[in-house]
Each structure stands twice: as C-alpha cells, then as structure tokens.
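Participant: Show me the folded form of this:
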Amino acid sequence: MGCSSCSTGKDGQPRGCKNNGTCGTDGCNKLTVFDWLSNMSLPNGQKPFDCVEVRFKNSRKEFFKNADNLPLAIGDVVATQAKSGHDVGIVTLTGELVKVQMKKKKVAPDDNEIPKVYRKASQRDIDIWQKCRDKEPEIQKRSREIAISLKLQMKLSDVEFQGDGSKATFYYTAEDRVDFRQLIKDMAKAFGIRIEMRQIGYRQEAQRLGGIGSCGRELCCSTWLTDFRSVSTASARYQQLALNPQKLAGQCGKLKCCLNYELDMYLEALKNFPPQDSKIMTKKGLAFCQKADIFKETLWFSYKDDPATWHALGKDHVLEILEINKKNEKIESLEEYAQDNVSEEKMVFENVVGQDSLTRFDRPRKKKRNNKKRRKNKPNASSNAQ
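Facilitator: Model (predicted):
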C-alpha cells in the first residue's frame, strides 16, 4: 500500500513526497481506484463528466458536483460543501469512471442534492485542516476518558474533524443502545465544537483502523473490499473447516470475510458429490461416511462395528454403490472398492528447462594425498635399494 514516492526509507520515515498517504498519485491510500481511462480522450462533442470522487479521512468517500468546471485532477486538495461550513478532502477519481462508481453506489448523477465543490483548497484551508488533524489523537483520548467516567458501554474508535474545524464526528461501536446525551454536552463544553456521534459496526471499525490479518497481508476491508456480505458458519462447514472461533474470526471479532471467497467453488463441486451423511449397506455391515475431500474426489467410510478403520473410496464408486443400495441390494464389502492399496505416482523433478548445476562455478576440490601411505613406502624403497 505504498507508492514509489511514499515508500519508507531506512529510518522508517516516508521518503519522496513525504506525505505518507496524501500524495498526488493517490497510490498509497485506502480503497484506491486506478483510472484506466485517464489516457483516453473523449469523443468529439462530448463534455467531461461533471462529478468527482473525493476522499476524506480513512476510507470515507463521497461524490461532489463540479458545477464551476474547475480543472481538477487526481490528488488535488479541494474545499467541498458540507451541512454547515465546508470540508476539505482529496480528489481520488475524475471523468467517466466516477459515473461507474456512482452507479455502483446507487447514486443518481442528476440528483440535485449532490453537494458541490467550492474551490481548490487554499494554503489557509490546508493549514486549518492539518491543525485539526493533529488535534484528533488528543481529543480521542480525552473523549474516551469522559465516556469511561460516565460509565457508558461504548467504544470510541475514531474521531474525524471537518475541514474548517467547526465540527467533529465521533465514530463508536456498542452492543446495545447508548444514551450519550450527557456525553455530547460534556464533550462540547470541553472542546468548544459541535459534536456528531455516528455508530458503526465492528467490520466498519476494522475498515477505518486497518491492520494486518492472519495471512500476513493488510486487511481486505481496509484495502479493496467495499461491501460487507454476511458470513455464517455454514461457509466454514461447506469448506470442511474446524469451527474454531479463534481461527475463523478476524480482527473485528466477526467471521472472516475471506470465508466467502471460495464458497461458490465449493458449492459447485458439492453438487455432483455424495452427501457426507451417506450410509453404505454391505454384507459385512453398515458403513458410515467419516470424511470427504472434494479436491481428491475421495470419501472415507468405516464400518459401524469398526469405526477406527477407514476405507478410502472414490466419488464415482460411492455413487455407484448408492445406486445399488437403492435397489435394496448390498455389496460384498468396502475392501472391494477401497483405494488403500492403490499406489500414487510420485512426481519426480525433471530438468526440462536445461538448468545447470548450482555448483558449476565452484572450484573442484583437489584430492588430498595420504601422507601415511607415503611414509610407509619410503623405508621399503630404501631397503629394496640395499
């Protein structure tokens, strides 16, 4: 998540533009979108789309109308319309792709309620904006202390100032409904600004804060994932995963969103697969399915009287046996169809590329002469000479 100019140096500090997330290329921001139409010109007679996408703190993005036809490009800092006063953000997308994003977010381009872009931010606007951003950690800490003193069952996860510094939005998570009227009064008195409380879910909290997942990469919700679909334990059951909450839960405390990524492939494979509660009737007794592997197309069965001994059967063989059982006929035994004695062919590495040996540049070792043998041969040679 770092562009070539914002990547960190040896001392851990950002080099290049040194904006660390607010660079002009927008390559190191959350949920960034690549403008693949930027080098294409519009057809003759067509006007450029008059809406732009603006990013604010973390992953919050909104659409604004460029009513004054300002020459805006990705990375420009602009002053935008707000409910009261103005806000400051960074342009993340312009042109026809904004229309695609608005359609995806179900926002009508001809809606008159779309806010406007006032102007490109002046140096005074940027100074006020940066000053407010610097105060956010201290205000967040103080607001948490006030919430704890009021014994409110809530967690203040993030604070976002408006660009002109007149209002601050506090994002919080809570299990139940919270009466924070006294909290707003105390914070407005302590900070001297207008307060807005906004409740978010645990997934949205992880999206705003970011982090590293168990896979070693940045969280999907904070990099590219925009819609949060419901994840159930059935997704883990279909993929034959152990229902361990510590492994299946993400940093938000909910089930990982990546459990849905391969679910469609598993459901497609399970359509032509025998059910895992299948029972096979044999002359040796009733057999139950203990395990199934859809990739190897193998099921393991064991007799009711001997559950510790498993027999591996192919998917096609199981379907064939089930058809025989439907006719009220029994097979001899599982051993006839078992794949236990089938030897799998092991893949042996072949040098098909023609690669040379890794030690081809090493100097050959010289053979060491045996000094003991030479010493033994010397007296024999002298005695022969006498």
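Participant: C-alpha from now on. contacts and neighbour counts both.
Facilitator: Fine.
Participant: check contacts around residue 273.
Facilitator: 294, 315 (C-alpha atoms under 8 Å, 6 or more residues apart in numbering).
Participant: how close does it sit to residue 172?
Facilitator: Distance of residue 273 to residue 172, given as C-alpha to C-alpha, to the nearest Å: 46 Å.
Participant: Also this sequence, please, to line up against the first:
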Amino acid sequence: MSHLIEVAFRGNRKEFFSWDGDAPPPLRAGVIVEADRGEDFGRVHATGELAEVRCAGCAHGCGTAPPPRKALRLATADDERLDRELTAENEQARRMSMERVKANGLVMKLTDAEWQWDRRKLTIYFTADRRVDFRGLVRDLAALFKSRIELKQIGVRDEAKRLGGVGRCGREYCSASWLPDLRPVNLGVAKDQKLSLNPQQISGACGRLMCCLRYEHEFYVQSRRRFPKEGKILLTTRGEEKVIACDIFNERVTLRTVDGDTRVVPLAELKGEMGGAEHS
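Facilitator: Sure thing, here's the model as predicted:
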C-alpha cells in the first residue's frame, strides 16, 4: 500500500514522496528518499490526511497527481550520523565558495550551501540585485568539490525562510516556521488595515513587507464590509453625520455632525438609527 508523506529538508525545504508499506513512517523520523540522480536525507513532516491537504494547497505540492519520487527507507543510526557531519560541512562549503566568488569578481551574496546526502550534488543558494553570469564560477566549484554544482538564485524573503530567525514580534519568522507559501505583499494591505505606510515600520528582517500583513488581510476586508466607508455622509436620527473612523475590533463608529460635534456609536445602534431616519 502506498502512502503520501511530506518530507522536510534543511533550509525549510519540503517535498512530497510516496511511501510503500502498511503504515506511513512516524513524524520526525529520518528517511532516505529519491533525489536528483541519487539519494537524500530528510525528516517526515506530515502524513495521512494532513499531507493530502497540504499537497493539494502548497506551492511545492503535486495536486492530485502522485508524487514523482519515493521515500526508500527509514534512516539508520549511520545515516543520522552522516547527516550531522554534512551539517557542519555545509558552512565550510559556503565559505570556500565565497572565496571563489571573490576571485571571479562576482557581485552576489552566498546565502547557504547544501550537500545532497549522498554527496553527489552541492546546491548553493545566493541573492543578487541583478542577473549574474556564474558559468565560470560553476566550473571552479566543480573542480574544487569534485561534485555536481547547482547555483540557485533566490529572493530575500526566500533567504529569510531558509536561514530562519526571530521577527519583531519576538517569535520565529512565519515563513520559516509554518507559512506554506510566500505570497506577494503590497502597501494596499497596509492601507486596508490602517497601518503606517512607512516601510521601515511594517517591514520584516528581510527588508520586505511583513508576511503577516497578507494572511491577516482577508479578516480586515470582510470586517470592513459591515461598516460604512470613512468620509461618507450618513443620515441618522440626528441629521447628517460624517463617518470619521471605524473600529472593527470594538464594533464602533466615530461620527461628526455639521456643527463639528463628534460621538462614538456602536455599529448595531448606528444601523438602527439609520433605519429610523429613513422612516421618519
């Protein structure tokens, strides 16, 4: 019987695999999986119904199609030891690669280096402001490490996801801890939430607008539909009043009369007054 499992690798990279057996492996168990022309080591991140839901909704999922690769077996103690050794070698590989970057005079920042578990491939992640011709660098690195080299350019948000860290809220980055996809965030979502439009105040450690602005946005959009628009003139039992502010959390609306008097009224009461004004 084949089971769908999601496997997590270094740098918060995740992929889906099929597992042949009576039952899926336990969560967090080390597994050896099929990889690009070889094998790789990862840990089980999700199984069963959760894996199926995530596979259908995540950017790295395969939808309703079966995964193209299989998880081969549970990792042994020797496999675990080799993985720990590779963790230390990854940083050494990044530093050695950075020296070759400087020697080639390339303007790029090497974010991370990741050995495939069988050492048949070394993937190097980098950021750059513009396109970089790294063909000469690849040849140098292939001769240096005696392995296949893949250079992968990523954005600054993907860099934060790979490296992890603590945000201004005091918790681990959403992108590194649980957020499945990095969706675009623009100033429009900050406007809808009545936040400061100063990018320094609403940006994360990566320098881009915070991811949390996006997944909170729908709540603000749905909530504001129940409120009158700010600046609109309403006809209430007290006459014409202008909407000054809407407090969606406390269900209150601030109004100002033509004489300049202001008042704060609950939303339910305001709707009753407007209904009464229409019939008076």
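Participant: Buried residues of stretch 210-225 of the first structure, list them for me.
Facilitator: 210-211, 219-223 (16 or more other C-alpha atoms under 10 Å).
Participant: before we move on, what about stretch 136-156 of the second structure?
Facilitator: 137-138, 140-141, 149-151, 153, 156.
Participant: Which residues does stretch 258-266 of the first structure contact?
Facilitator: 231, 235-236, 238-239, 294.
Participant: Quick check: which element contains residue 179 of the first structure?
Facilitator: Assigned by DSSP states H and E, residue 179 of the first structure falls within no helix or strand.
Participant: Quick one: map it onto the second structure.
Facilitator: Aligned by TM-score structural alignment, residue 179 of the first structure pairs with residue 133 of the second structure.
Participant: For that match, the count of nearby residues, please.
Facilitator: Using other C-alpha atoms under 10 Å, residue 133 of the second structure has 10 other residues around it.
Participant: tell me how far stretch 14-30 of the second structure is from the chain's mean position?
Facilitator: Taking C-alpha atoms, centre = their mean, to the nearest Å, one finds the center of stretch 14-30 of the second structure at 23 Å from the center of the full chain.
Participant: Give me the contact list for that stretch.
Facilitator: With contact meaning C-alpha under 8 Å, 6+ apart, stretch 14-30 of the second structure is reached by 1-8, 33, 41-48, 55, 60-62, 66-72, 74-75, 80.
Participant: Now do the contacts for the aligned residue in the second structure for residue 86 of the first structure.
Facilitator: Taking TM-score structural alignment for the superposition, residue 86 of the first structure sits opposite residue 39 in the second structure. Going by C-alpha under 8 Å, 6+ apart, residue 39 of the second structure touches 32-33, 116-118.
Participant: hey, where'd the helices end up in the second structure?
Facilitator: Counting by DSSP state H, the second structure has helices at residues 48-57, 77-103, 135-145, 156-163, 174-177, 187-192, 199-202, 212-215, 217-224, 267-279.
Participant: can you pull the buried residues of stretch 153-169 of the first structure?
Facilitator: 154, 156-168.
Participant: Specify, as a residue range, where it falls in the second structure.
Facilitator: Using TM-score structural alignment, stretch 153-169 of the first structure pairs with 107-123 in the second structure.
Participant: Give me the contact list for that stretch.
Facilitator: Here stretch 107-123 of the second structure makes contact (C-alpha under 8 Å, 6+ apart) with 10, 37-41, 82-83, 86, 90-91, 93-94, 97-98, 101, 124-129, 132, 147-152, 159, 163.
Participant: next one: stretch 190-198 of the second structure
Facilitator: Outside stretch 190-198 of the second structure, the residues touching it (C-alpha under 8 Å, 6+ apart) are 187, 202, 213, 217, 220-221.
Participant: PyMOL command to pick out the buried ones of those residues?
Facilitator: Isolation of the buried members of the contacts of stretch 190-198 of the second structure (16+ other C-alpha under 10 Å) is achieved in PyMOL through the command below:
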select buried, resi 202+213+217
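Participant: Out of the contacts of stretch 190-198 of the second structure, which is nearest to residue 261 of the second structure?
Facilitator: The closest of the contacts of stretch 190-198 of the second structure to residue 261 of the second structure turns out to be residue 220 (C-alpha to C-alpha; 28.0 Å).
Participant: what's the spacing between the closest one and residue 246 of the second structure?
Facilitator: For residue 220 of the second structure, the distance to residue 246 of the second structure - C-alpha to C-alpha - is 11 Å.
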